[in-house]
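K.L.:
can't give you the sequence, but here's the structure:
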């Protein structure tokens, strides 16, 4: 049986990824906590969905069918995870729009500074 990564593992990996991208700041740790919890819930529910045979519809009292609650929850978690990923600059689209503070100065900036 597959086991989902723990919230702490997800948090640690998220911080590592953000550091590699040059976008991590300790002030973001509360957002990272929420993001980690959302990803953990998503992984747990995905395993439950798989173990349930991917039942994506349930019967209604009227005899029809509707989307199962687990599918609706997974969809909402995906949307929330995407929103937090964007805020934490973990998605390619969000990262495109960010200038990370790498601590390095451009060659031009150094040359201009030396002229003064």
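P.N.:
That came through fine. What you see is a predicted model, and the numbers here were worked out from it, not measured in a lab.
K.L.:
from here on, just use CA atoms for contacts and neighbour counts.
P.N.:
Noted.
K.L.:
just how off-centre is the longest helix seen in the chain within its chain?
P.N.:
Longest among the helix segments of the chain by residue count, using DSSP state H, is helix 29-51. What separates the centre of helix 29-51 from the centre of its chain is 9 Å, taken as Cα atoms, centre = their mean, to the nearest Å.
K.L.:
use this one as the comparison:
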């Protein structure tokens, strides 16, 4: 998973560099003389979305770490679950 993430980041920066060297075109003409999104820009946007998805899975950003901590806090310990089910949660 880490190798895939690293490869995508590398592809992203290479595609971004090439796109900027071409003058950062937003659109291009299609075969039917209509305008469409430049293929390099489309590739950059897809890579950006994939990188974000993988960074969440790898917990590389603060939001994914916070979400993980919240999920862990929501899960009660097995002992706490046993105590609440058995009615042994009171004092005395």
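P.N.:
Happy to help now that I have it. Keep in mind the model is a prediction, meaning the values are calculated, not measured.
K.L.:
in the longest helix of the first structure, which residues are buried?
P.N.:
Using 16 or more other Cα atoms under 10 Å as the test for burial, helix 29-51 of the first structure gives 32-47, 49.
K.L.:
for the residue positioned nearest the centre of the first structure, give me its contacts.
P.N.:
By Cα atoms, centre = their mean, the first structure has its centre lying nearest to residue 85, at 4.0 Å. Contact analysis of residue 85 of the first structure by Cα atoms under 8 Å, 6 or more residues apart in numbering lists 35, 91.
K.L.:
wait, residue 48 of the second structure sits on residue 12?
P.N.:
Yes - at 7.2 Å, residue 48 of the second structure and residue 12 qualify as touching, with contact defined as Cα atoms under 8 Å.
K.L.:
overlap in contacts of those two?
P.N.:
Here residue 48 of the second structure and residue 12 share no contacting residue, scored by Cα under 8 Å, 6+ apart.
K.L.:
could you pull out the helices in the first structure for me?
P.N.:
Ranges of helices in the first structure, per DSSP H, are 7-21, 29-51, 69-87, 92-96, 107-115.
K.L.:
need those in TSV (columns: distance to residue 63 of the first structure).
P.N.:
Shown next, in TSV, are those (distance: least, Cα to Cα, whole Å):
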stretch	distance to residue 63 of the first structure
helix 7-21	39
helix 29-51	23
helix 69-87	17
helix 92-96	43
helix 107-115	70
